[in-house]
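Engineer: Just a sequence and a predicted model for now, questions to come.
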Amino acid sequence: MTDLGQITVLGQITVLGWTDFFADQVTADEAHLIPCRIAQVHRARLSGLSSAGPVRLNLPVHANTGEYAVGDWVLAEPETHDLRRRLDRRTLLQRPVEGQFLPQLAAANVDTLFIVTSCNADFNPARLERYLAMANEAGTTPVMVLTKADTVTDDRDYAGEAAALQRDLAIVTVNARSPDAAAALMPWCQAGQTVALAGSSGVGKSTLVNTLSGAEQLTGGVREQDTKGRHTTTARSLHAIPGGGWIIDTPGIRNLHVGNFAAGLDTLFAEITELAPLCKFSNCSHDHEPGCAVRAAVATGNLDADRLVRWRKLSEENVSNTPVQTGPRGNRTTQRPNRR
């Protein structure tokens, strides 16, 4: 990993992931401002990277760091580094948080999300589907990374079960500590590309960051009783990958709730999404209605019954956690999600 303090000259801003999508947002009045990419979000300040190196960004009065995510692009004054505005995001990984109205921002402008799970008791299809829904909704490309393959005799069962979770899902099986892991994941870590890692605590995310970036972070062993790692990442940060890519590590998520993920769920459960228009009723819940094409597919063995059960659970949770627009047109208000 290239430490932020060691970066002195990054050269072309495109190395940081700057593209025409962001350049087209800069107005003539803002031409004197410098683009900076958020590298770390602290409680009261932001650290960023510009084409000249690391910068400490000064927030506007009354600004909240919670409004920014690692990976965001912002415009700042060249001399004072006063932050003027955040540019629109190309992708945004976020998740609803129990008891909070606004979602928690995980990472912005990510090209690929490595969903990391291990070949042991951590492998949980229902939980992995939640990560896939989040990635789909964000607009990132999900890649399933199976770690600790060296601890099992045959990892093909895990790979096959992972591949069945979503169409055309890329599956990569690695030993996170092996240099071969970096080579296996390099197609998604090219110059200017940004990847993020998500998954439960103790599945080897920090070890993968170390392997990809070439440095050491705080990692720990595995508890024998539950195969969980002892030490985990507690903050989000942007790290350089040799060859020009960037990686964002994220803390382990104990409970990933689904909310405002309708499009992400449609992609995840494409086989159900495509059958739904064939149902007798347009608002079919695929539970008890006559003429349901989805349940008919389950009956004939063309659709996995467990997938339908998990689709129903996630869909109901998504509705429960999604804010609703109410009121007359032109005077609508957002109603808090009706969590059960």
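Structural biologist: Ah, there it is.
Engineer: going forward, measure contacts and count neighbours with C-alpha atoms only.
Structural biologist: Will do.
Engineer: what about the strands in the stretch 101-250 of the chain?
Structural biologist: Assigned by DSSP state E, counting those that start in this stretch, the stretch 101-250 of the chain shows strands spanning 104-108, 112-118, 141-147, 170-173, 194-199, 237-241, 245-249.
Engineer: Need those strands in CSV (columns: distance to residue 70 and mean neighbour count).
Structural biologist: As requested, those are arranged in CSV below (distance: least, C-alpha to C-alpha, whole Å; neighbours: other C-alpha atoms under 10 Å):
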stretch, distance to residue 70, mean neighbour count
strand 104-108, 5, 21
strand 112-118, 14, 26
strand 141-147, 18, 24
strand 170-173, 25, 18
strand 194-199, 10, 26
strand 237-241, 6, 24
strand 245-249, 8, 25
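Engineer: Tabulate the ones you listed in CSV, adding columns for distance to residue 328.
Structural biologist: As requested, those are exported to CSV (distance: least, C-alpha to C-alpha, whole Å):
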stretch, distance to residue 328
strand 104-108, 29
strand 112-118, 39
strand 141-147, 38
strand 170-173, 45
strand 194-199, 40
strand 237-241, 43
strand 245-249, 42
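Engineer: I'd like to know which of the ones you listed lies nearest to residue 226.
Structural biologist: Nearest of the strands of the stretch 101-250 of the chain to residue 226, taken as C-alpha to C-alpha: strand 112-118 at 12.4 Å.
Engineer: what inclination does the closest one have with respect to strand 245-249?
Structural biologist: Here the directions of strand 112-118 and strand 245-249 differ by 50 degrees (axes from the mean of the first three to the mean of the last three C-alpha atoms, to 10 degrees).
Engineer: could you say what helices and strands strand 112-118 packs with?
Structural biologist: In terms of contacts (3 or more C-alpha pairs under 8 Å, 6 or more residues apart in numbering; DSSP states H and E), strand 112-118 is packed against helix 125-138, strand 141-147, strand 194-199.
Engineer: The strands of the stretch 101-250 of the chain: which one's closest to residue 338?
Structural biologist: Judging the strands of the stretch 101-250 of the chain by C-alpha to C-alpha, what sits closest to residue 338 is strand 104-108, at 17.8 Å.
Engineer: what about the strands of the stretch 101-250 of the chain, which gets the closest to residue 268?
Structural biologist: The minimum distance between residue 268 and these falls on strand 141-147, with 10.7 Å, by C-alpha to C-alpha.
Engineer: could the helices and strands packed on strand 112-118 be laid out in CSV, adding distance to residue 89?
Structural biologist: CSV is the format used below for the helices and strands packed on strand 112-118 (distance: least, C-alpha to C-alpha, whole Å):
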stretch, distance to residue 89
helix 125-138, 10
strand 141-147, 15
strand 194-199, 13
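Engineer: what number of residues lie near residue 290?
Structural biologist: When counting by other C-alpha atoms under 10 Å, one arrives at 13 neighbours for residue 290.
Engineer: and it, helix, strand or coil?
Structural biologist: Using DSSP: H, G, I helix; E, B strand; the rest coil, the secondary structure recorded for residue 290 is coil.
Engineer: now swap in residue 66 and tell me
Structural biologist: Using three-state DSSP, the structure places residue 66 in helix.
Engineer: this is the comparison structure:
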Amino acid sequence: MNNNAPSATVTLPGLGWAPFYEEQLTPEDEEYDALRISSVHRSRMKGESTHGPVRISLPAHINTSHFAVGDWVLAQPQSHLLVRRLERRSLLERQTVGARNPQLIAANVDTVFVVTSCNDDFNPARLERYLALANEAGTRAVIVLTKADQVADPAPYEAQAAALQRELEVVTINARSLDAVAALAPWCGTGQTVALIGSSGVGKSTLLNTLARKSDEAKQATGAIREDDAKGRHTTTARSLHRIAGGGWVIDTPGMRTLHVSDVSSGLEALFAEITELAPNCRFRDCTHLHEPGCAVQAAVAAGTLDAARLERWRKLHEENQQNTPTVTGARGNKKSGPRGKFR
């Protein structure tokens, strides 16, 4: 919650509750309270209730890694003892090198703000990875360009960002200005939830402080980017849920400079829709769009209607996704999941 003042009473719909969650309740659940997880740590979790923040009591041997900020859970009144988690409407997750299970980023998000800055941190290939992640989760993605006040003309950045995906919305802001609140208001209304993802130093924490109108004492720590390479320092170290101006909620996340793609086939299809639509016209069903005769995708590159660099980025992500996505093997009834190959 906004720490500028004591927490005010909020309705369940104001917390993001929707019919999707209501339909999961049984008559036996009427005695429990619905809480929304606001922070997850190794051995503890906090949540938001209609009366403000609470400390969630955990049953013995609970694995908090199975919960994400933004999750809805049922808990006993008074003690706030966790009973069960409700099914998610959306889930942002990523695979990390060496980990057996994906890392949960945020749950039940309506919109993902992919935050990047108008400087050398702007990287189309990295942005495409974030977009694939958001697409796979079934959330709307919006590119938020920060530090617009520090460049003579942000138009080139806007054009490059808008070209990354069809009908992609791009908003250019100064994250320190209250004008950013109005610019992002369409996605921050009552009960709506947005997640901030992007590299370190692009202005995510600054934007959170502006959206939540936090006092100086409650502000998230922010850090400048290095002038020599435009790379930022990690300032947010944990995911957390915050109430923002307009009645919405924002989930702040640590910077993710390295993002491996895994199990995001649908997300890549949406991201590279122009390639997805051309592929059925290729002579061979398993065309790699690299050297096969009768390749409709290569024909589009030759005709100048498809950017060769865009195709190359698709190929890299497609191959990485195939390599990293676990496959199901084994006899019927004894299936096992395993990675196709090592993570890059």
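Structural biologist: Yes, it's here. No experiment lies behind these values; they were computed from the predicted model shown.
Engineer: about what we covered before: mind checking which of the helices and strands packed on strand 112-118 of the first structure is nearest residue 324 of the first structure?
Structural biologist: Distance to residue 324 of the first structure, taken as C-alpha to C-alpha, is lowest for helix 125-138 among those, at 17.6 Å.
Engineer: buried sites along that closest one?
Structural biologist: 127-138 (16 or more other C-alpha atoms under 10 Å).
Engineer: Please list the residues outside that helix that contact it.
Structural biologist: Residues outside helix 125-138 of the first structure that contact it (C-alpha atoms under 8 Å, 6 or more residues apart in numbering): 91-95, 113, 115, 141-142, 161-162, 165, 198-199, 256-258, 261-265, 267-268, 310.
Engineer: tell me the SS of the equivalent of residue 263 of the second structure over in the first structure?
Structural biologist: Aligning on TM-score structural alignment places residue 263 of the second structure opposite residue 260 in the first structure. When classified by three-state DSSP, residue 260 of the first structure comes out as coil.
Engineer: In space, not sequence, find me the middle residue of the first structure.
Structural biologist: In the first structure, the residue lying closest to the centroid (C-alpha atoms, centre = their mean) is residue 93, at 4.5 Å.
Engineer: The second structure: which residue goes with residue 151 of the first structure?
Structural biologist: Under TM-score structural alignment, residue 151 of the first structure pairs with residue 150 in the second structure.
Engineer: What is the burial count for its match?
Structural biologist: Residue 150 of the second structure, neighbours per other C-alpha under 10 Å, totals 12.
Engineer: Residue 216 of the first structure now?
Structural biologist: Counted with other C-alpha under 10 Å, residues neighbouring residue 216 of the first structure total 12.
Engineer: any idea what sits nearest it, other than its immediate chain neighbours?
Structural biologist: By the measure of C-alpha to C-alpha, 6 or more residues apart in numbering, the closest residue to residue 216 of the first structure outside its immediate chain neighbours is residue 210, 5.3 Å from it.
Engineer: quick one: the one you found and residue 217 touch, right?
Structural biologist: Yes - counting by C-alpha atoms under 8 Å, residue 217 is a contact partner of residue 210 of the first structure at 6.5 Å.
Engineer: now stretch 201-221 of the first structure, how far from the centre of its chain.
Structural biologist: Here stretch 201-221 of the first structure is found 18 Å from its chain centre; the criterion is C-alpha atoms, centre = their mean, to the nearest Å.
Engineer: Okay, buried residues for that stretch please.
Structural biologist: Buried positions in stretch 201-221 of the first structure, judged by neighbour count with 16+ other C-alpha under 10 Å: 201-214, 219.
Engineer: The residues you listed in helices, which ones?
Structural biologist: Of those, the ones assigned to helices by DSSP state H are 205-213.
Engineer: of these, closest to residue 22 of the first structure?
Structural biologist: Using C-alpha to C-alpha, these come closest to residue 22 of the first structure at residue 213, 25.7 Å.
Engineer: OK, contacts around that closest one?
Structural biologist: By C-alpha under 8 Å, 6+ apart, the contact set of residue 213 of the first structure is 1-2, 239-242.
Engineer: and if you look at residue 181 of the second structure?
Structural biologist: 210-211, 245.
Engineer: Need the outlier residue of the first structure, farthest from its centre.
Structural biologist: Outermost in the first structure, C-alpha atoms, centre = their mean: residue 290 at 38.1 Å.
Engineer: quick one: the counterpart of it in the second structure from residue 284 of the second structure, how far?
Structural biologist: Using TM-score structural alignment, the partner of residue 290 of the first structure in the second structure is residue 293. Residue 293 of the second structure sits at a distance of 9 Å from residue 284 of the second structure (criterion: C-alpha to C-alpha, to the nearest Å).
Engineer: swap in residue 69 of the second structure?
Structural biologist: 44 Å.
Engineer: same thing with residue 9 of the second structure?
Structural biologist: 60 Å.
Engineer: of the two, who's got more company?
Structural biologist: Shown here are residue 9 of the second structure and residue 284; by other C-alpha under 10 Å, residue 284 has more neighbours (15 against 11).
Engineer: Report the contact partners of the more buried one.
Structural biologist: By C-alpha under 8 Å, 6+ apart, the contact list for residue 284 of the second structure reads 292, 294-295.
Engineer: Now restrict those residues to buried residues only.
Structural biologist: Looks like the contacts of residue 284 of the second structure have residue 295 buried, using 16+ other C-alpha under 10 Å.
Engineer: Nearest to residue 250 of the second structure among the contacts of residue 284 of the second structure?
Structural biologist: Using C-alpha to C-alpha, those come closest to residue 250 of the second structure at residue 295, 44.0 Å.
Engineer: right, and the closest one touches residue 287 too?
Structural biologist: Yes - shown here, residue 295 of the second structure and residue 287 form a contact pair, counting by C-alpha under 8 Å, at 7.1 Å.
Engineer: so where in the second structure does stretch 114-129 of the first structure end up aligned?
Structural biologist: Under TM-score structural alignment, stretch 114-129 of the first structure corresponds to residues 113-128 of the second structure.
Engineer: That stretch: end-to-end distance?
Structural biologist: Length of stretch 113-128 of the second structure, first residue to last, C-alpha to C-alpha: 13 Å.
Engineer: same thing with stretch 48-68 of the first structure?
Structural biologist: One end of stretch 48-68 of the first structure to the other measures 11 Å (C-alpha to C-alpha).
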